[in-house]
Structure formats: structure tokens, C-alpha cells
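# my questions are about this predicted structure, shown below with the sequence.
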Amino acid sequence: MNTSPDTTGLDALVSAAVDPLGLLLESTTAGGEPGQRVLTVVVDRSEGTAGLDLDELAEATRAVSAALDAAGDDLPGLGTEPYQLEVSTPGVSRPLTEPRHWRRNVGRLVEVQIEADAGPDGGAEPAGAAPGPALTARIQSADEAGVVLVPVRPGAKKGMPAKVGEPERHPYDRLGPATVQVELTRGGAGAATGELKTEV
């Protein structure tokens, strides 16, 4: 969980407020200028791939606002200054760095850097070795140990269908932060069955 240094004391308050809603606190950030402070709270579902709709965000905002009001007029990172509360979700720009991030994005297309394979003797790559290739792939499944990725490569010519490779399992310690790729023709939940169904 990422928090600005001066808002650590808010984490317990906000977490307790959103937990009954099935949400997790991703971050709290106090920004803005004195007299015009903005408290940004980012929340996400703890499990599943569905996003939060506007009604759910409104409910989370009410819960957080009530919890902060009950805490009194002197809040960590804000003091007694007036502030504007903004509650949002991480969105596709959040790097996937934790197992639950990967689970939340099953079915989506991502780009991720993969560490180079071990050397010929099975040992680790020497220090300073070049990183492995960047892979564009769809997340087939994810658990606490690793993720199964289905490589997706562009067609040879414009307009041709993408080429789908065989599923590959990777432990998280070999993956860099992944970025979700925006798809204009379909969302992650609408991934073609053929891109996800192969077992490994």
C-alpha cells in the first residue's frame, strides 16, 4: 500500500470504512495548497475482475467521509485545514505489482518485462546481464505464486488477426511491473475464448 509520508495515520480510518464494502485501500495522498487541500483516496475490490460503478464509488465516498468526520477536526497530514475529498479507483495506469493486481486483471492484455532465462548451467544470469524481452500477453490466470500469460502478437499485416501463442507460466519474481494495454474493441472480460482456454 502506497501512502504519502504524512497521511499514514489515515490508513486505518479509511481501511476500516471501506472494508465492509468489500474494498481495499490502495493509497491516500494529501495534496493541494494550504487552504485548498485535496485528500485523494484510491480504493479497489479485494477480489474479482469487475470494476466499481458510480454508485459503488459514491457509497465508498460517503463511508470514508463519515469516518473522517467522526475522527475529529485534526487529521494526520491535513491538520485542521479544510479539504476536498476525492475517492477513485486505480484505473488501467496502475502497474501490476502484487498478486491481487494480477488477479483483478485476468482476461486483460498487458505488457510486461520478463527476466532473462537462467544460464546454461541453471544458475542465475550474471550481474549486468541484459533484461529479458518485453512480452505482450493476455492474463489467463493468476494465483499467489505466479501468473499464466498467453502471448499475443500483432498480425503480419495491418488488419490481420493477432497471433496467439501457447500459455506460459511465470513466477512473479521474474516479472517486472506490468502495464494494462487499452483495447478499443473489447474489454479484458471479453477476451476471446481461444486466447484463454488452453490449460497449462
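Now that the structure is in, tell me what you want to look at. Numbers count the residues shown, from 1 in each chain.
# from here on, just use CA atoms for contacts and neighbour counts.
Noted.
# buried ones in stretch 136-145?
For stretch 136-145, burial by neighbour count (16 or more other Cα atoms under 10 Å) applies to 136-142.
# helices along this protein, start to end?
Taking DSSP state H as the test, the helices found in the chain are 11-18, 54-70, 99-104.
# can I get those in CSV including distance to residue 186?
Output for these, formatted as CSV (distance: least, Cα to Cα, whole Å):
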stretch, distance to residue 186
helix 11-18, 30
helix 54-70, 21
helix 99-104, 17
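# pick the most buried one from those.
helix 99-104 (a mean of 20; mean count of other Cα atoms under 10 Å).
# wait, isn't residue 82 in contact with residue 32?
No: taking Cα atoms under 8 Å as the definition, residue 82 is not a contact partner of residue 32, at 11.1 Å.
# so what sits against both of these two?
Any residue near both residue 82 and residue 32 by Cα atoms under 8 Å, 6 or more residues apart in numbering counts here, and not one turns up.
# another structure for you, compare them:
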Amino acid sequence: MSRTAIEEKVLDCVEPVVKAQGLFLEDVKVSERSETVVRIIVDLEEGTYLVSSDDLQEVSWKISEALDAADPIEQAYTLEISTPGAERKLHTPRHYRRSLNRLVEIKLADKSELRGFIREVGESELTLEEEAKAPKPGMKPKPGKLVTVSFENISKARVRVDFGSLKD
């Protein structure tokens, strides 16, 4: 992913601030259409916990202060700071590790698709428990089949919100 010169300036300014708050700088985007919008995406480095609203608020203040002091953007802009979201796209092994035990949809290079729960993540592959389907309506589903998928065979992947069953 290539960044513009302004995005690089913003990244250089905010990355140390984000790290100092114990967070990971996921992405920086600067959109310069009718108004300039600076979007900064933060996340946790590891684990399956979520960034708390208190942590997000604190890092937002710190980022705003750092940008005001460094002034990397000449014109007025709107600053948006958020997390990747509940249904984030997955691109790196870290993304998959952060989504351990979550429901995902994966499109493979051969155009086939998988849907299931990430159970293990290695350096070059992951193990997915395919989403189980009930044999007949009203019956409990059987555990899904475990499938190992190489990262190089994945063309797209996204976390999906799992609402679970109301019959538990």
C-alpha cells in the first residue's frame, strides 16, 4: 500500500504517540476531496481483546495534540480516529490472530469460499472450523470440519458478526 507524502508526514507524527499509548497504528488515510479528512485506525498489537472506548478517547486527544504541534497539514481538516470495526478485512497474520475464534468469510484464489471460525493461526497458514449446519431444522448442528488454509491461497477475508443461536 503506497501512501501520499501527506500521509507519510501524518504517520511519522502519530505513530510514536499511538505506540506510547500501548496501541498499534493500523492505517493512516488522508482524503482531500471537498474537505480534508484525516482517518487514523488504531488497534491492539496482539490478543483478542478490543480497544476500549477510554483508550480510544485518550489516544484521540494525544494524536490531536501531536498533529496540532507538528502541523503536517496546511489546510483545515477533520480528524477521525477509530478501530478497524467489527467486520474488519483481514490482510496480515496479525489480523487473523486478533480474530481468533471469530466467524470469518474467506474467498480463496480458486474462487471457492469458506465460512467458519478461526481456531489456530501460524506464520503461513490458519486452521478454520467450518461453520456447522444442522442436519434438519430444529436439530443441533454437529461440530464443523477443520480446514487448514495457506495465507497465499486467500484472496479476500473478512470477520463477520456471529449472532449465535437463540436456541441455546
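Yes, it's here. In this text, all values refer to a predicted model and were calculated from it rather than measured experimentally.
# which one of the buried residues of stretch 136-145 of structure 1 sits closest to residue 167 of structure 1?
Among those, residue 140 lies closest to residue 167 of structure 1 (Cα to Cα), at 7.8 Å.
# which one in structure 2 is aligned with the closest one?
In structure 2, the residue matched to residue 140 of structure 1 (TM-score structural alignment) is residue 119.
# what about that match, distance to residue 111 of structure 2?
22 Å (Cα to Cα, to the nearest Å).
# residues contacting the nearest residue to residue 19 of structure 2 once chain neighbours are set aside?
Of all residues not flanking residue 19 of structure 2 in the chain, residue 25 sits nearest, at 7.5 Å (Cα to Cα, 6 or more residues apart in numbering). By Cα under 8 Å, 6+ apart, residue 25 of structure 2 lies in contact with 15, 18-19, 40-43.
# can I have the buried ones of those residues as a PyMOL selection?
Restricted to buried positions by 16+ other Cα under 10 Å, the PyMOL selection for those reads:
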select buried, resi 15+18+40+41+42+43
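# sitting in strands, which of the contacts of residue 25 of structure 2 do you find?
Assigned to strands by DSSP state E, the following of those qualify: 40-43.
# let's have the residues you listed in a markdown table, adding distance to residue 148 of structure 2.
Conversion of these to a markdown table gives the following (distance: Cα to Cα, whole Å):
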| residue | distance to residue 148 of structure 2 |
| --- | --- |
| 40 | 33 |
| 41 | 30 |
| 42 | 29 |
| 43 | 26 |
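# which of the contacts of residue 25 of structure 2 does structure 1 keep?
Counting by both residues aligned by TM-score structural alignment, their matches' Cα atoms under 8 Å, the members of those that carry over to structure 1 are 15, 18, 40-43.
# how much space separates the residue lying farthest from the centre of structure 2 from residue 163 of structure 2?
What lies farthest from the middle of structure 2 is residue 136; by Cα atoms, centre = their mean that is 35.0 Å. To residue 163 of structure 2, residue 136 of structure 2 is 20 Å away according to Cα to Cα.
# residue 15 of structure 2 now?
Using Cα to Cα, residue 15 of structure 2 is found at 35 Å from residue 163 of structure 2.
# how many neighbours does residue 109 of structure 2 have?
12 (other Cα atoms under 10 Å).
# same check on the one 5 residues further on?
Here the number of neighbours of residue 114 of structure 2 (other Cα under 10 Å) works out to 17.
# ok so, going back, could I get the buried residues of stretch 136-145 of structure 1 as a markdown table with distance to residue 172 of structure 1?
As requested, the buried residues of stretch 136-145 of structure 1 are exported to a markdown table (distance: Cα to Cα, whole Å):
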| residue | distance to residue 172 of structure 1 |
| --- | --- |
| 136 | 16 |
| 137 | 15 |
| 138 | 15 |
| 139 | 13 |
| 140 | 14 |
| 141 | 13 |
| 142 | 10 |
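# nearest to residue 171 of structure 1 among these?
residue 142 (9.8 Å).
# measure how far stretch 151-168 of structure 2 is from the centre of its chain, please.
13 Å (Cα atoms, centre = their mean, to the nearest Å).
# and the contacts of that stretch?
Defining contact as Cα under 8 Å, 6+ apart, one finds that stretch 151-168 of structure 2 is touched by 86-91, 93, 99, 102-110, 124-126.
# show me the strands in structure 2, by range?
24-32, 36-43, 77-82, 103-108, 113-121, 125-130, 146-150, 154-159.
# so what's residue 135 of structure 1 up against?
111-114, 151.
# what about 6 Å?
111-112 (Cα atoms under 6 Å, 6 or more residues apart in numbering).
# not counting sequence-adjacent ones, nearest residue to residue 103 of structure 2?
Closest residue to residue 103 of structure 2 apart from its sequence neighbours, by Cα to Cα, 6+ apart: residue 117 at 4.5 Å.
# if I look at the one you found, how far off is residue 127 of structure 2?
8 Å.
# what's the distance between residue 68 of structure 2 and residue 142 of structure 2?
Taking Cα to Cα, one finds residue 68 of structure 2 at 56 Å from residue 142 of structure 2.
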